[in-house]
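S.K.: sequence first, predicted coordinates after that:
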Amino acid sequence: MDLSDLAPLAGPAVAAAGIVYTVVSQRRKANADALAKIDERVGALELRMTQVTGRVDVLPDRDSAHRLELSLSEVRGELKALTERIAPIAATSARLQEFLLEQVK
């Protein structure tokens, strides 16, 4: 087999190689674009995850929430006691106001 016998096949072979190169480079570009989009999404998710983690770290834990609940129940009890103590004072104030209004007439 001589080199001159292969010469007619050189054109189609170069054309086929060009097509293969184009297809491979287009796939590479498509993959690079897809990876860029994925990288952008991962960056956005990392930012959101950092923000959420920062917010969660500030929240009270289970023990703190329980202590707050106990403190609130103590405050409610104290408010009920104060309400009971203020009731006679309010009644006295109302009677005093009525007495003063009668004195003005």
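M.R.: In hand now; what should we look at?

S.K.: every contact and neighbour count from this point should use C-alpha atoms.
M.R.: Noted.

S.K.: tell me how far Asn31 lies from Glu40.
M.R.: 14 Å (Cα to Cα, to the nearest Å).

S.K.: all helices of the chain, in order?
M.R.: Taking DSSP state H as the criterion, the chain contains helices spanning 3-58, 62-104.

S.K.: another one to put next to it:
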Amino acid sequence: MNEFSLLTFVQTYGGGLALVGSLATMLLSTKFVTREAHASALGERDGRLKTQGEKIEALEDRVFRIESEIKHLPDKDTAHRMEMAISRLEGRLETMDERLKPVASMATRMQDFMMDQGARAA
């Protein structure tokens, strides 16, 4: 009886197994990241996170300032009341303009009369 033992198997196929193992090791070594490359990638990530955090803080500050400025602005109802008040004032000014036209013409006639009186006295 011819026994096939582990020792015979290793003796027969040991060289091929060693070659396959070496090729597998080389292949796997290119698929995994090195410790230095991993540390470098973590450092870059931390730098990007810090930059993004600073940008977010700056945006939060800007939003806070804008919100505090908007609180002081009138709302739409107040703006509408202001528009209506301005319209009433414009109407009153037009009325005053019409009422002052006769006074202006009287002042012009009075000035002309006084000029004529001054020219005759001279």
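M.R.: Thanks, I have the structure now. Computed from a prediction, not measured in an experiment: that's the story for all the values here.

S.K.: re the thing from before, could you dump the helices of structure 1 into TSV with mean neighbour count added?
M.R.: Below are the helices of structure 1 laid out as TSV (neighbours: other Cα atoms under 10 Å):
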stretch	mean neighbour count
helix 3-58	11
helix 62-104	11
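
S.K.: what's Ser40 of structure 2 aligned with over in structure 1?
M.R.: Using TM-score structural alignment as the criterion, the counterpart of Ser40 of structure 2 in structure 1 is Gln26.

S.K.: same thing with Arg99 of structure 2?
M.R.: Taking TM-score structural alignment as the alignment basis, one finds that Arg99 of structure 2 is matched in structure 1 by Arg85.

S.K.: repeat for Glu90 of structure 2
M.R.: So Glu90 of structure 2 corresponds to Arg76, using TM-score structural alignment.

S.K.: measure that match to Asp33 of structure 1 for me?
M.R.: In this view, Arg76 of structure 1 and Asp33 of structure 1 are 61 Å apart by Cα to Cα.

S.K.: same check on Pro8 of structure 1?
M.R.: Distance from Pro8 of structure 1 to Asp33 of structure 1, by Cα to Cα: 39 Å.

S.K.: how about Glu98 of structure 1?
M.R.: With the distance defined as Cα to Cα, Glu98 of structure 1 ends up 85 Å from Asp33 of structure 1.

S.K.: next: Arg48 of structure 1.
M.R.: Applying Cα to Cα, the value for Arg48 of structure 1 to Asp33 of structure 1 is 23 Å.

S.K.: do the same with Glu46 of structure 1
M.R.: In this structure, Glu46 of structure 1 lies at 20 Å from Asp33 of structure 1, with Cα to Cα as the measure.

S.K.: ok, Lys105 of structure 1 next?
M.R.: Summarising the geometry, the distance separating Lys105 of structure 1 from Asp33 of structure 1, computed by Cα to Cα, is 92 Å.

S.K.: with that, I have no additional questions.
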